[in-house]
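Q: Just to be clear, the model below is a prediction. Sequence and coordinates:
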Amino acid sequence: MSTDDPTDDRATHRTASLARTTSESSVSVRIDLDGTGRGTVSTGVRFYDHMLLSLAKHSLIDLDIEATGDIDVDAHHTVEDVAILLGDALKEALGDKTGISRFGDATVPLDEALVQAVVDVAGRPYAVHVGEPSGQEYVVIGGQYVGSLTRHVIETLAHHAGIALHVRVISGRDPHHIVEAQFKAIARALRAAVARDPRVQGVPSAKGVL
């Protein structure tokens, strides 16, 4: 899909569509880095759906995610497998990364919670996740989403997308707010990193390749 000038590479939408089925889940993801923040998400874990829709809205990345899994056992498999495919799709959609900004950072509040996220989409996978208050990893939100899944999503997304992702929870008390502020901060950082910069010629690296 492109705009009126098909010869302008910068006008072409960067998309990817992937599907993955295992004995634990079946997941399909479609991503458009040049979207408007539209999202349709159904994973069977409603709080996770809420977080992924926030990710879409604040990154301006269009997301279509459909997943079914063994949530009668645990939400872990489904949450992880969606993060795997989302990371894979992000990596594919970025392509050779010509003309992008590459780096992004954002500090996002949600009432008492405050989170900073910094990202480099250079192809070097790394995740740092710090600052959650003691006990956050054991909290269950919405009856299915365990707090420890947030770090797992961040690590999985970074590994499969090939990005360096640092997330720092600066403050927070409400478990819901702490998780949501993280997803929104990641979204805003990604929005900046994947954005096309008209001043960037080729790949934003002194090595000439990312």
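A: Now that the structure is in, tell me what you want to look at.
Q: can we go C-alpha only for contacts and neighbour counts from here?
A: Fine.
Q: the helices in this structure, which residues?
A: Ranges of helices in the chain, per DSSP state H, are 46-59, 76-94, 149-161, 175-194.
Q: With respect to Ala127, which of the ones you listed lies nearest?
A: Nearest of the helices of the chain to Ala127, taken as CA to CA: helix 149-161 at 5.4 Å.
Q: what's the angle from the closest one to helix 46-59?
A: With axes from the mean of the first three to the mean of the last three CA atoms, to 10 degrees as the basis, helix 149-161 and helix 46-59 are set at 50 degrees to each other.
Q: okay, now the one to match up with it:
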Amino acid sequence: MRTATVKRDTTETKIQLSLNLDGSGKQSIETGVGFLNHMLELFVRHGRFDLELICNGDTEVDAHHTTEDVGIAIARAFSDALGERRGIKRYGSMLLPMDEALVMTAIDISGRGMAVVELEIPSEKIGSQFDTELVEEFFIAFARELGASVHLHQIAGKNSHHIVEACFKGFGRALGEAVAINQAAPDEIPSTKGTIV
């Protein structure tokens, strides 16, 4: 079983989570930020991971610390569950339409953290708590903590909710592909260097 539990406590957030990479998309997520909950539920469902997560953060300030720290904690769980990355496909990508929005997502679990996020989200906020600039913050935090190259490129879209939803759904599918076991080489570390971590 490729599973992990993470507990991360700071002065800004307190996070507990458990992750199963080989799940079915089951989730119980409470971040204190409704829109972030919704996006993480989509990410988990489309990646077919199982995730239980509780975050108590300083949402009375804003959603920034919660969004960033949740990205860090989830990525740490993925890193722990993947171990030395033996047998994974390593790469994943998805071109995902969400009504008028179209977003390309790609990931390389390379050991090197980098996020390139090219989005044109029309509104500054979605709902009452979520600043749309936090989409990029989430993926930067995730990429750095996992050690992965993450690309999100918007091809089309006018509705802010649809654009962001396409990002999280597409990322779930791309990451699900990247962490899947390569049945042709289930015991190999997918790097000519012999290591990824």
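A: Yes, it's here. Treat the numbers as computed from the prediction; the structure is a model and nothing was measured.
Q: Now check Gly71 of structure 2 against structure 1: what is it aligned to?
A: In structure 1, the residue paired with Gly71 of structure 2 is Ala83, using TM-score structural alignment.
Q: for His162 of structure 2, that is, sorry about that
A: Mapped onto structure 1 by TM-score structural alignment, His162 of structure 2 lines up with His177.
Q: check contacts around its match.
A: When contacts are counted by CA atoms under 8 Å, 6 or more residues apart in numbering, His177 of structure 1 touches 110-113.
Q: One more: Gly157 of structure 2?
A: Going by CA under 8 Å, 6+ apart, Gly157 of structure 2 touches 100-102, 163.
Q: Setting aside sequence neighbours, what's the nearest residue to the aligned partner of Val41 of structure 1 in structure 2?
A: Under the alignment (TM-score structural alignment), Val41 of structure 1 maps onto Ile29 of structure 2. Nearest non-adjacent residue to Ile29 of structure 2, counting by CA to CA, 6 or more residues apart in numbering: Leu53, 4.8 Å away.
Q: quick one: what's aligned to the one you found in structure 1?
A: So, by TM-score structural alignment, Leu53 of structure 2 is matched to Ile65.
Q: Run through who's touching stretch 51-58 of structure 1.
A: Residues contacting stretch 51-58 of structure 1 (CA under 8 Å, 6+ apart): 36-41, 61-63, 180, 183-184, 186-188, 191.
Q: Buried ones from these, can you make that a PyMOL selection?
A: Buried subset of these, written as a PyMOL selection, criterion 16 or more other CA atoms under 10 Å:
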select buried, resi 37+38+39+41+61+62+63+180+183+184+186+187+188+191
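Q: Contacts only, for the closest residue to Ser24 of structure 2 other than its chain neighbours.
A: Spatial nearest neighbour of Ser24 of structure 2, excluding adjacent residues (CA to CA, 6+ apart): Arg48 at 4.6 Å. Contact analysis of Arg48 of structure 2 by CA under 8 Å, 6+ apart lists 21-26, 172, 176.
Q: could you redo the last one with a cut-off of 10 Å?
A: Residues in contact with Arg48 of structure 2, defined by CA atoms under 10 Å, 6 or more residues apart in numbering, are 20-27, 42, 172-173, 175-176.
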